[in-house]
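J.: Just to be clear, the model below is a prediction. Sequence and coordinates:
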Amino acid sequence: MSLSVDIQLKRSSKIYHEGEKVAGVLVLDSRSEARHDGITLTMDGIVSVQLSPRSAGLIESIVNSSKPISIINQSVEVVKSGKIPTGQTEIPFEIPLVPRSSSKVLYETYHGVYVTVQYSLRCDIKRSLLAKDITKLQEFIVEYKPRNPEETIPVRFEIRPDTLQNVRDRARIPHFLVTGHLDTAVYSLSQPLTGELTVCECERGISSIELQLVRVETCGSTEGYTREASEIQNIQIAEGDVCRGVAIPLYMVFPRLFTCSTTEAPSFKIEFELNVVIIFDNDHLVVETFPIKLVRS
């Protein structure tokens, strides 16, 4: 192609907050002089909700709530129709990051299974009928402005056979006691999840202890909704039959795009949980779930 375009943002992190200006340059590279019918730059912000296959047959209100929600849509004409000179041309741009009047709020960038919040810049170079229009897309990230950290209150726990929920075959569960704590139930996304776990006693051998970070996505409204949990990442914190009475540190870094601040909107919710998974040497496993809240601080 004799003409190409690239969108380069001034911030290498590509992270912006509501009310700021998204600035950068359009870099046009042309092998020869090229005519065009105008260059436009469009900022889009869309919430996409995809219903689980298990939601088939639910009431129509959920189906309506699954339509994409536009929270930003503004377009500016960067260059009027004319000619692009040979070589490289840089065109600066600046667009304020503000929501549509109907949206009132910008949600954080998030790539989930059933909910996706995505922001992008799209450059369109319109050309004559004989030449193909040129389009370039560049995603950027929106985060909430950091706020003052909440008070950290440790979450202490005991895991033993009678505390487990939704157990199918209790006969296969050995007698055991695991104690520990999460340093808090409200974690800053810029800091790791931390805590401690101790296997006090267990009559069977242990093959593995793992931490699972789980997203819980709710789609719909008060009239009807679907709630789906899916794993984001799994970290093994112990392998083999661990020593009894020895504290094992818990440490997990939150992945960038697959987590966001805990969000509750009229048509969707994004929440998070932490699973502590203990796998015994007979391949039977038990899971204890802890709801956690993620914030920007």
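T.: Good, I have the coordinates.

J.: contacts, neighbours, all on C-alpha from now
T.: Fine.

J.: What's the local residue count around residue 271?
T.: 20 (other Cα atoms under 10 Å).

J.: and the helix or strand hosting it, what does it pack onto?
T.: According to DSSP states H and E, residue 271 maps onto strand 268-280. When contacts are defined as 3 or more Cα pairs under 8 Å, 6 or more residues apart in numbering; DSSP states H and E, strand 268-280 packs onto strand 206-221, strand 263-264, strand 285-295.

J.: got another, please set it beside the one above:
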Amino acid sequence: MSITLDIKIKRADKVYHEGDVLNGVIVISSNSDFKHDGITLTVEGSVNLQISSKNVGVLEAFYSAVKPIQLLYIVCEVSGPGRLPSGVTEMPFQIPLKPKSNRVFYETYHGVYVNISYAIKCDMKRSFLSKDLQKCQQFLIQYKSNSPNCPQLQIKNEKSINFEMSPSVLTSGRAAVPEFLLKGFIESLYCNISKPFKGRLTLVRCAVPVKSIELQLVRVETCGCAEGFAKEATEIQNIQIGDGDIPHNIFIPIYMVFPRLFTCPTIVTTNFKIEFEVNIVIVFDNDHLITNNFPVILYRE
């Protein structure tokens, strides 16, 4: 006897907001009728924290102190023990999405040391001679516009910035750096996550050929507790915006889309932080490189 269990969520993009109703159907297919010992749905959302292996020796207390932070947990019985007929059976469900008391929803995010995920799971219990069936389906939580959980931080008044990169602004290693001047413009370091990061660069002069100019997006994840904190920066994406011997005094556009799931609005809490940085990297012909770092705050408007 072949039995399949599936969950179909109504929204094709699977994006929901706090207060929405998660609705869909449980689909059960079988080539003959069968008994079951009950069908339940579990909706769960959590923040999972992991410590880098570099910090294990320093912060061994993390293994006992850093636990998943549960944001959402709902269990409901769809059907008590009974018998289902052969063919396809559909069981609709509607579950309001409300966080646990003293908790708030954060946007879905897949990082290296911090993961925020939401899922709905269906369990069908069967007799001890038959195997229980289970199906899990992830869905996405996203802030509403102007959500109080999203860091707006007076972004309306933020202006564009101009910057320069040259040997004179370096704190160390000036002797190995050729004479050069790069001027840049960034529209804002307070970035609407649904819009691209934009600006422009101009290589005014350089004594040696430039091999590459790159734009890096970096996540800075911090996990912590009363015993201490561990902070790690990892690259999300690297975009080459200039290749080869870059001509002087021409505009090089900066245009970067924030990737879904691997970025989220900046989060700062007592247990963890998710922050972001943008690096502009110049690689010279001798493979020597210079980096200019810009912390950015992401929000959703």
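T.: Thanks, I have it. Remember, predicted model here, so these are calculated numbers, not experimental data.

J.: TM-score of the superposition?
T.: Taking TM-score structural alignment, normalised by the length of structure 1 as the basis, the two superposed chains have a TM-score of 0.95; 294 aligned residues with a Cα RMSD of 1.6 Å.

J.: and of the helices and strands packed on strand 268-280 of structure 1, who's closest to residue 189 of structure 1?
T.: For those, the distance to residue 189 of structure 1 is smallest for strand 285-295, at 6.0 Å, taking Cα to Cα.

J.: in the closest one, what's buried?
T.: By neighbour count with 16 or more other Cα atoms under 10 Å, strand 285-295 of structure 1 contains the buried residues 285, 286, 287, 288, 290, 292, 293, 294, 295.

J.: Please identify the helix or strand for the aligned residue in structure 2 for residue 194 of structure 1.
T.: Taking TM-score structural alignment, the alignment pairs residue 194 of structure 1 with residue 198 from structure 2. Following DSSP H and E, one finds residue 198 of structure 2 within strand 197-206.

J.: superposed on structure 1, where does that strand end up, distance-wise?
T.: In the superposition with structure 1, the average deviation recorded for strand 197-206 of structure 2 is 0.8 Å (mean Cα distance after the TM-score superposition for structure 1).

J.: That strand - contacts with which helices or strands?
T.: Against strand 197-206 of structure 2 (3+ Cα pairs under 8 Å, 6+ apart) you get strand 180-186, strand 251-256.

J.: In structure 1, point out the residues matching the longest one.
T.: So the one you mean is strand 180-186 of structure 2. Going by TM-score structural alignment, strand 180-186 of structure 2 sits over residues 176-182 in structure 1.

J.: check the fit of the strand or helix carrying residue 75 of structure 1 onto structure 2 and give the mean distance.
T.: Residue 75 of structure 1 belongs to strand 69-79 when elements are defined using DSSP H and E. Once the two models are superposed, strand 69-79 of structure 1 sits on average 0.9 Å from its counterpart in structure 2 (mean Cα distance after the TM-score superposition for structure 1).

J.: buried sites along that strand?
T.: By neighbour count with 16+ other Cα under 10 Å, strand 69-79 of structure 1 contains the buried residues 70, 71, 72, 73, 74, 78.

J.: Stretch 169-183 of structure 2 now?
T.: Buried positions in stretch 169-183 of structure 2, judged by neighbour count with 16+ other Cα under 10 Å: 177, 180, 181, 182, 183.

J.: Tell me if I am right that residue 64 of structure 2 is in a helix.
T.: Yes. Applying DSSP: H, G, I helix; E, B strand; the rest coil, one finds residue 64 of structure 2 inside a helix.

J.: Over in structure 1, tell me which residue corresponds to residue 289 of structure 2.
T.: Under TM-score structural alignment, residue 289 of structure 2 pairs with residue 285 in structure 1.

J.: Hmm, that match is touching residue 278, no?
T.: Yes. Taking Cα atoms under 8 Å as the definition, residue 285 of structure 1 is a contact partner of residue 278 at 5.5 Å.

J.: before we move on, back to that, and the strand holding residue 75 of structure 1, what does it pack against?
T.: Using 3+ Cα pairs under 8 Å, 6+ apart: strand 69-79 of structure 1 touches strand 39-49.
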